[in-house]
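Undergrad: Compute the structure for the input listed below.
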Amino acid sequence: MDTTVKGRNKWANAHTNYWLDALRIALGVFFIYKGASFITNTGEFDGIVASTDYFNGGMISFHYIAAAHIMGGIMIIFGLITRWAIIAQLPILIGAVLVNFIGEMNANNLILATLTLAVSLFFLFYGSGKHSADYFFKMNK
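TA: Next comes the predicted model:
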């Protein structure tokens, strides 16, 4: 089996189905929802940061998280540069998992963050699939 990105894309396009596209779209919608929720609930962010007194750059990370979730979610929904959008999400998702071990443990948040990280890692390797803007633009060169 070809281990290059092009080879993985060929395999993924040959074995694609609509469930994976629906999962990719649901992931994008979830990121948009979490980004909007993050903006409207700034007190929740303050509570998370308060548990780690040594955390610097709170306002910078707040804006990065909100923008990455909303813009990344839109790109993931359309399948437009999906891998890059997910790479922008990875530091946030890893931080979401780790914050449960640094601060107060919240089992629901840990499970949700771990599941989202797992699905994101799947699409990082799988790609956006055959029913995406990436595939459309690649075929219409």
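Undergrad: from here on, contacts and neighbour counts on C-alpha atoms
TA: Noted.
Undergrad: quick one: contacts for residue 124?
TA: For residue 124, the contact set (Cα atoms under 8 Å, 6 or more residues apart in numbering) comprises 82, 83, 86, 87.
Undergrad: Next, give me the two most distant ones among the residues you listed.
TA: 82 and 87 (8.6 Å; Cα to Cα).
Undergrad: burial count for residue 130?
TA: Other residues near residue 130 come to 21 when the count uses other Cα atoms under 10 Å.
Undergrad: What of residue 133?
TA: 19.
Undergrad: Please say which of residue 82 and residue 87 ends up with more neighbours.
TA: Taking neighbours as other Cα under 10 Å, residue 82 and residue 87 compare with residue 82 leading, 28 against 15.
Undergrad: next up, for comparison:
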Amino acid sequence: MNITHRLQEGYVSTTDLVVTILRIALGIVILLKGIFFLSHSEYLGNLIRHTNFELKTQFWISYIAFAHLFGGVFIILGLITRFACAIQIPVLIGAVFFVNPAQGSQTSTFEIVLAIVVLILLVYFLIKGPGKVSMDESLKKFLL
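TA: Below you'll find the predicted structure:
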């Protein structure tokens, strides 16, 4: 049975649906942030230069932008979700504890709250997994 049939026949509980919606929303936010960072790499470079991680700035710009792009897509699909979350967590820890405090009053409250919420959701999906409505679950059932 594929995902649409399970949804139509009511095999997916409300909790599973909420977890799926949260996972997809998280993936979209991360993907959009990756697109923003890729198109505004000088902005991301300035953010990194204001922290103590000035060395290897180009490496961090590339890592953050591509981790967000690919990680966002994988989280949306629910494919290798735990790995996608694991590569996002160091970036978000850096954003919460190093980048936002280094900017001081220039950082909006929305950005700080968004970074904290995204970090909490990433840790949740790293521990719990993608949920029942995901590519990981479909592949597990198909392969077993």
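Undergrad: Overlay them and tell me the TM-score.
TA: For this chain pair, the superposition-based TM-score is 0.83 by TM-score structural alignment, normalised by the length of structure 1; 129 aligned residues with a Cα RMSD of 1.9 Å.
Undergrad: preserved in structure 2, out of the contacts of residue 124 of structure 1?
TA: Compared against structure 2 with both residues aligned by TM-score structural alignment, their matches' Cα atoms under 8 Å, the contacts of residue 124 of structure 1 retain 82, 83, 86, 87.
Undergrad: which residues does the last one contact?
TA: Neighbour list for residue 87 of structure 1: residue 124 [criterion: Cα under 8 Å, 6+ apart].
Undergrad: Against residue 140 of structure 1, how distant is it?
TA: 25 Å (Cα to Cα, to the nearest Å).
Undergrad: ok, back up a step: could you single out the nearest of the kept ones among the contacts of residue 124 of structure 1 to residue 41 of structure 1?
TA: For those, the nearest to residue 41 of structure 1 is residue 86 (23.3 Å; Cα to Cα).
Undergrad: What count of nearby residues applies to that closest one?
TA: 26.
Undergrad: Over to residue 53 of structure 1?
TA: Count around residue 53 of structure 1 with other Cα under 10 Å applied: 9.
Undergrad: Also residue 85 of structure 1?
TA: Neighbour tally, residue 85 of structure 1, other Cα under 10 Å: 22.
Undergrad: show me the residues around the closest residue to it other than its chain neighbours that make contact.
TA: Of all residues not flanking residue 85 of structure 1 in the chain, residue 72 sits nearest, at 4.8 Å (Cα to Cα, 6 or more residues apart in numbering). When contacts are counted by Cα under 8 Å, 6+ apart, residue 72 of structure 1 touches 28, 31, 32, 85, 86, 88, 89.
Undergrad: What about these, which are in helices?
TA: Judged by DSSP state H, helices contain the following of the contacts of residue 72 of structure 1: 28, 31, 32, 85, 86, 88, 89.
Undergrad: contacts for stretch 27-35 of structure 2?
TA: So stretch 27-35 of structure 2 is contacted by 64-76 (Cα under 8 Å, 6+ apart).
Undergrad: Neighbours of residue 55 of structure 1, how many?
TA: Neighbours around residue 55 of structure 1, by other Cα under 10 Å: 9.
Undergrad: correct me, but it touches residue 49?
TA: Yes - at 6.7 Å, residue 55 of structure 1 and residue 49 qualify as touching, with contact defined as Cα atoms under 8 Å.
Undergrad: and of the contacts of residue 72 of structure 1, the nearest to residue 127 of structure 1?
TA: residue 86 (9.8 Å).
Undergrad: The closest one contacts residue 119, correct?
TA: No - Residue 86 of structure 1 lies out of contact with residue 119 (Cα under 8 Å); the separation is 10.0 Å.
Undergrad: re earlier: greatest separation within the contacts of stretch 27-35 of structure 2: which pair is it?
TA: Checking the contacts of stretch 27-35 of structure 2 with Cα to Cα, the most distant pair is 64 and 76, at 17.6 Å.
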